[in-house]
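Asks: Structural data only, the sequence is not supplied:
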């Protein structure tokens, strides 16, 4: 169950990063509200996952999912640069996440 919490926390991190961008510096109400709720949910789920997962695995996976998710949303939804090197970097992050999961005994 800890991994479900952790993956969900990472997905919520992607959500809050996207809506923080859409909030225009916290000047738009609903994107700001979504940002705050997603942030809170992300941290709560991360903390629940850390009841059984080691910090070294949980934090890396959480930030990795958020980073890659934000990158993919930026490229696909916001029209940010889709350079080959940026995709390679995201692929390395995904590989690191997979290795963390495979190396964890939980």
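Replies: Yep, that arrived. Treat the numbers as computed from the prediction; the structure is a model and nothing was measured. Numbers count the residues shown, from 1 in each chain.

Asks: use CA for all of it now, contacts and neighbours both
Replies: Noted.

Asks: Quick one: classify the residue in the chain sticking out farthest from the centre as helix, strand or coil.
Replies: Largest separation from the mean C-alpha position in the chain: residue 27, at 23.0 Å (C-alpha atoms, centre = their mean). At residue 27 the chain is in coil, as set by DSSP: H, G, I helix; E, B strand; the rest coil.

Asks: which other helices and strands contact the helix or strand hosting residue 61?
Replies: According to DSSP states H and E, residue 61 maps onto helix 55-76. Contacts defined by 3 or more C-alpha pairs under 8 Å, 6 or more residues apart in numbering; DSSP states H and E place helix 55-76 against helix 2-22, helix 29-49, helix 84-103.

Asks: this is the other structure I want to compare:
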């Protein structure tokens, strides 16, 4: 259960990162509220998961899921550049997360 919560919390990290950018420095109310709610939920989920998942592994997975989600969102929705090196390095992050889960 902790791993599922950790993954959902990582996805929420993506949501709050996107909402933070969309808030334009907290000048737009709706994205600012979405940011606040999702950052709290994301941190609460991380905190819950860290009861059973080791700190280094849990934090690395949480950050990796958020990083991957944010990068993919940027490429698909915001026109961020897509290149072979970029995709290679993102796949290396995935490999690291799978490796951490395997040795846990």
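Replies: Here it is on my side, so go on. Just so we're clear, the structure is a prediction, and the values are computed from it rather than from any experiment.

Asks: could the helices and strands packed on helix 55-76 of the first structure be laid out in CSV, adding mean neighbour count and distance to residue 57 of the first structure?
Replies: Output for those, formatted as CSV (neighbours: other C-alpha atoms under 10 Å; distance: least, C-alpha to C-alpha, whole Å):
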stretch, mean neighbour count, distance to residue 57 of the first structure
helix 2-22, 22, 10
helix 29-49, 18, 10
helix 84-103, 14, 6
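
Asks: With distance to residue 65 of the first structure as added columns, please give those helices in CSV.
Replies: Conversion of these to CSV gives the following (distance: least, C-alpha to C-alpha, whole Å):
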stretch, distance to residue 65 of the first structure
helix 2-22, 5
helix 29-49, 11
helix 84-103, 8
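
Asks: how far away is the counterpart of residue 95 of the second structure in the first structure from residue 7 of the first structure?
Replies: Counting by TM-score structural alignment, residue 95 of the second structure corresponds to residue 95 in the first structure. Taking C-alpha to C-alpha, to the nearest Å as the measure, residue 95 of the first structure falls 15 Å from residue 7 of the first structure.

Asks: same thing with residue 31 of the first structure?
Replies: 22 Å.

Asks: Likewise for residue 44 of the first structure?
Replies: 12 Å.

Asks: Show me the residue at the heart of the first structure, geometrically.
Replies: Central residue of the first structure (C-alpha atoms, centre = their mean): residue 66, at 1.6 Å.

Asks: Surely that one touches residue 8?
Replies: No. Counting by C-alpha atoms under 8 Å, residue 66 of the first structure does not reach residue 8; the two are 10.2 Å apart.
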